[in-house]
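> Pasting a predicted model and its sequence here:
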Amino acid sequence: MVIYDSPHWVFFALGGILLIAELLGTGGYALWSGMAAIIVGLIAWILPLSWPVLWILFAIFTLISAYLWWAWLKKRDNNKSSKVEINQPQQELIGIRTIVTEAITNGSGRVKIKDGTWSAKCNQDLEVGHPVEVVAVEGIILKVKALNK
């Protein structure tokens, strides 16, 4: 068997090498090129295409898969909360709606979030059970605004 008569094995081998290289930590780039090579190998196995056509298909599939991967990563990053900063996980609390558990008088009180309570500040006095929304976090104190009952 001459290699020129069975180009699918070349692309299967190229795909395997690229996938092994991905295991060494290329950050995804070799993964998509390896998958493109395997797809071209499958196409070459089914259809008798010339070498130039197969290499063009490999280039096209590599570019398409790399673009789709990039678009997916970008979408995933945009879906993550932009409020969360490194070492400030409490920023995730902004926007949460909750209730007052200790009346807010003279601007200070407590609110319930999940299974705990947090110190809270508000511009107005609020009684226990009043709904509020977290609008900011200053250290371990939440700034809240009153919501309509």
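That came through, no problem. Note that the structure is predicted; figures quoted are calculated from it, not measured.
> Please make it C-alpha for all contacts and neighbour counts, starting now.
OK.
> for stretch 128-142, the distance to its chain's centre please.
28 Å (CA atoms, centre = their mean, to the nearest Å).
> what does stretch 84-92 rub up against?
For stretch 84-92, the external contacting residues (CA atoms under 8 Å, 6 or more residues apart in numbering) are 81, 83, 136, 137, 140.
> Report how many residues lie close to the fourth one.
Look at residue 137: counted by other CA atoms under 10 Å, it has 18 neighbours.
> is it true that it lies in a strand?
Yes - assigned with DSSP: H, G, I helix; E, B strand; the rest coil, residue 137 falls within a strand.
> Check it against this one:
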Amino acid sequence: MVASVATHYLWWILALVLIALEVMLPGYFMLWIGIAAAVTGVLMLILPELSLLSQAIAFVVLAFLSCAAYWYLLRPRLQRDEPGDARLNRRGEQNIGKRYVLSEAIVNGRGKAQVGDGLWLVSGPDLPVGSTVEVVAVDGNTLKVRPVA
């Protein structure tokens, strides 16, 4: 009985060490192996007569199962692909597809549109002030636009 009590405590200590490593070196890998060690400790509490080989096999199987559960079940739910993430630091590209009103007429292919609280340079066909345009592309800091019917 004394050996089994020590054994499940050892598994829990290993679990705490692995989870502490996860805190210092984040990446979700050590966390799931630590969870497998904790479950192995619970298993040893329930079945104290398990041999060392059986404990090791249970730990390895639980580690693979917990890592697979994270990889295939939890990880896809945690990934968020919000629109605009790929364009986070490319502010002009976030405007593609949006419509704006010209605050300065487009003359000789150049004009300005009110975007948020600022004016952006636009290029496109000549249009009068107040025309609604849609952004179709970005060239540096100039929005390429087309008229909206």
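That came through, no problem. As the structure is a prediction and not an experimental result, all values here were calculated from the model.
> tm score of chain vs chain?
The TM-score (TM-score structural alignment, normalised by the length of structure 1) is 0.71; 143 aligned residues with a CA RMSD of 3.2 Å.
> coming back round to it: PyMOL command to pick out the buried ones of the contacts of stretch 84-92 of structure 1?
In PyMOL syntax, the buried subset of these is picked out as below (16 or more other CA atoms under 10 Å):
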select buried, resi 136+137
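> which one of the contacts of stretch 84-92 of structure 1 sits closest to residue 16 of structure 1?
residue 81 (37.1 Å; CA to CA).
> residue in structure 2 matching residue 57 of structure 1?
Under the alignment by TM-score structural alignment, residue 57 of structure 1 pairs with residue 62 in structure 2.
> Which helix or strand contains that match?
Using DSSP states H and E, residue 62 of structure 2 sits in helix 52-69.
> Can you name the next helix or strand after that helix?
helix 75-78.
> Might one say that residue 62 of structure 2 is in contact with residue 36?
Yes - Residue 62 of structure 2 is within contact range of residue 36, at 5.1 Å (criterion: CA atoms under 8 Å).
> what about residue 145 of structure 1, distance to residue 121 of structure 1?
9 Å (CA to CA, to the nearest Å).
> between those two, who's got more neighbours?
Neighbour count, other CA under 10 Å: between residue 145 of structure 1 and residue 121, residue 121 has more, with 24 against 19.
> Show me what the helix holding residue 62 of structure 2 is packed up against.
helix 29-46 (3 or more CA pairs under 8 Å, 6 or more residues apart in numbering; DSSP states H and E).
> tell me which strands and helices the helix it packs on is in contact with?
Going by 3+ CA pairs under 8 Å, 6+ apart, helix 29-46 of structure 2 lies up against helix 2-24, helix 52-69.
> Present these as JSON lines; the columns should include distance to residue 103 of structure 2.
Compiled in JSON lines, these are given as follows (distance: least, CA to CA, whole Å):
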{"stretch": "helix 2-24", "distance to residue 103 of structure 2": "53"}
{"stretch": "helix 52-69", "distance to residue 103 of structure 2": "55"}
